[in-house]
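K.L.:
sequence unknown, structure follows:
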């Protein structure tokens, strides 16, 4: 079971937990403000853009090419940007914090 923290666009701290699916699915299921997941998790909309803390980003690694290409279309991308539809819910993300990117 992974417990993660989302910092929403309204600067609210939301702790959620799950054991399967993607981080985007977990966010949508828990009503995390600012995570829309319009494409359903197929990496084609960037409505699940989040920022990671530097140490956590290093643990998960850089996005693959299709995710990087989608992030390039977002004006708010940083060096720690990820699309949470591409992050599986697993013990690896337990305790991590994800900040919802502005739209």
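P.N.:
Everything's here; your move. Small disclaimer: the values here were computed from a predicted structure and weren't measured.
K.L.:
When you work out contacts or count neighbours from here on, use the C-alpha atoms and nothing else.
P.N.:
OK.
K.L.:
which outside residues touch the host helix or strand of residue 98?
P.N.:
Using DSSP states H and E, residue 98 sits in strand 97-100. Residues from elsewhere that reach strand 97-100 (Cα atoms under 8 Å, 6 or more residues apart in numbering): 4-9, 34-35, 48-53.
K.L.:
this is the other structure I want to compare:
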């Protein structure tokens, strides 16, 4: 089991379990996390699963693809240096304890 810490814009934290091979978005959806809308279901055609990866974790992730980088231009909240789409982050054992911050809005 992988533990993920979601920190909302108001500072509240929710810890969510995930499984290796699952996307961060899928783990959030399974836990019914309200901060991830995931309108496209992970098909990389929206930006409603936007997260800001904590800086200490950002370097542990593979680089974002060109398609993900392009879709990040459409986030409702301002994009930051560590912004990613949670549908594109595959959970691995190395990501146990991952911390992500949620934007103020997904729409």
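P.N.:
That came through fine. What you see is a predicted model; the values in this text were computed from it and never measured.
K.L.:
Quick check on the contacts of strand 97-100 of the first structure: which are buried?
P.N.:
In the contacts of strand 97-100 of the first structure, burial by neighbour count holds for 4-9, 34-35, 48-52, counting by 16 or more other Cα atoms under 10 Å.
K.L.:
so what corresponds to residue 89 of the second structure in the first structure?
P.N.:
Aligned by TM-score structural alignment, residue 89 of the second structure pairs with residue 87 of the first structure.
K.L.:
Its match: neighbour count?
P.N.:
17 (other Cα atoms under 10 Å).
K.L.:
So what does residue 79 of the second structure match up with in the first structure?
P.N.:
Alignment note (TM-score structural alignment): residue 79 of the second structure maps to residue 77 of the first structure.
K.L.:
cool, and residue 99 of the second structure?
P.N.:
Per TM-score structural alignment, residue 99 of the second structure is aligned with residue 97.
K.L.:
quick one: the residue nearest the centre of the second structure and residue 48 of the second structure, what's the gap?
P.N.:
Geometric centre of the second structure, nearest residue: residue 86, 3.0 Å, by Cα atoms, centre = their mean. Counting by Cα to Cα, to the nearest Å, the separation of residue 86 of the second structure from residue 48 of the second structure is 9 Å.
K.L.:
Might you report the residue contacts of the closest residue to residue 2 of the first structure other than its chain neighbours?
P.N.:
Distances taken as Cα to Cα, 6 or more residues apart in numbering place residue 94 nearest to residue 2 of the first structure, at 4.4 Å, with adjacent residues excluded. If a contact means Cα under 8 Å, 6+ apart, then residue 94 of the first structure has 1-4 as its contacts.
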